[in-house]
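> coords below, sequence missing:
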């Protein structure tokens, strides 16, 4: 199952103004701005209803490429994903581990696929 997706935007302020208004009738609102100290100064924000699942990031940070995260049931599945993706030719983009700046139980790993897309596996369970 897809957990969340991130798209790169060329003008962060213009795009957030657009999505703030366009998504409101659907019950989707801006819920979380990632602290820039965790993103090397890149602006990143998340939209959702019960939790953020649609993210915007400054395009220079994503190089215009897609980020997609798949849900894992267990932390061991995240570890297995990371190892399998590296064996398959992916490049490490973040070793398995907790990312508490998202929430206390956010356990994830990141790889770049052959086209440079940032692929993540994430477990939200303890």
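Cool, got the structure. It should be emphasised that the depicted structure is a prediction, and the values quoted were computed from it without experimental measurement. Residues are numbered from 1 along each chain as shown.

> contacts and neighbour counts: CA atoms only from here.
Fine.

> What residues sit buried inside the longest helix anywhere in the chain?
Longest helix in the chain, counting residues (DSSP state H): helix 75-87. Residues 75, 77, 78, 79, 81, 82, 83, 85 are the ones in helix 75-87 that count as buried (16 or more other Cα atoms under 10 Å).

> And for residue 120, the neighbour number?
Number of residues near residue 120 (other Cα atoms under 10 Å) recorded here: 26.

> Okay, one more to line up with it:
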């Protein structure tokens, strides 16, 4: 099981704007910013609902880009994630909708973050 994960951000400000918006749309937020004296001067922030589960760290973008999927609690949250992420500078990589080829109750949306990572919101509940 995964407890937490993260990505590096080549433009920390752009990535912060993107993830601030994407997480807010799913009732999450930036929960912690690590003081620079603990990171060797690298900007680091953790996002989640109750505790940090996703981290961004200032640095070169991953190559190749990664795919991370976040659990949404409703189809409406998936839709809100997609709209907010696009508004905050993300690029479409799959509009919200059912993905029955994955699973009967799979409703997801895919957006590329500022570094090209494939960021997804998915709900496994029927609606």
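Received, thanks. Given the structure is predicted, the values throughout are model-derived calculations rather than measurements.

> that older thread, toward the C-terminus, what is the element adjacent to the longest helix of the first structure?
strand 91-98 (DSSP states H and E).

> That following strand vs the second structure, average offset?
Compared with the second structure after the fit, strand 91-98 of the first structure shows a mean deviation of 0.3 Å (mean Cα distance after the TM-score superposition for the first structure).

> Please work out the angle formed by the directions of the helix or strand just after that strand and strand 91-98.
With elements assigned by DSSP H and E, the helix or strand that comes after strand 91-98 of the first structure is strand 107-112. Comparing the axes of strand 107-112 of the first structure and strand 91-98 via axes from the mean of the first three to the mean of the last three Cα atoms, to 10 degrees yields an angle of 180 degrees.

> how big's the offset between strand 107-112 of the first structure and the second structure?
Using mean Cα distance after the TM-score superposition for the first structure, the mean distance for strand 107-112 of the first structure is 0.2 Å.

> tilt between whichever helix or strand comes after that strand and strand 91-98?
Sequence-wise, the next helix or strand downstream of strand 107-112 of the first structure (DSSP H and E) is strand 118-123. Angle, strand 118-123 of the first structure to strand 91-98, by the same axes, to 10 degrees: 20 degrees.

> Tell me which residues are up against strand 118-123 of the first structure.
3, 65-75, 78, 81-82, 93, 105-113 (Cα atoms under 8 Å, 6 or more residues apart in numbering).

> Any of these buried? List them.
Buried, going by 16+ other Cα under 10 Å: 3, 65, 67-72, 75, 78, 81-82, 105-113, out of the contacts of strand 118-123 of the first structure.

> Give the burial count for the nearest residue to residue 108 of the first structure once chain neighbours are set aside, as a bare number.
Excluding its sequence neighbours, the residue lying closest to residue 108 of the first structure (Cα to Cα, 6 or more residues apart in numbering) is residue 122, at 4.2 Å. The number of residues packed around residue 122 of the first structure, counting by other Cα under 10 Å, is 29.

> How much space separates residue 120 of the second structure from residue 33 of the second structure?
Look at residue 120 of the second structure and residue 33 of the second structure: by Cα to Cα, to the nearest Å, they are 23 Å apart.

> Fine by me, we can end here.
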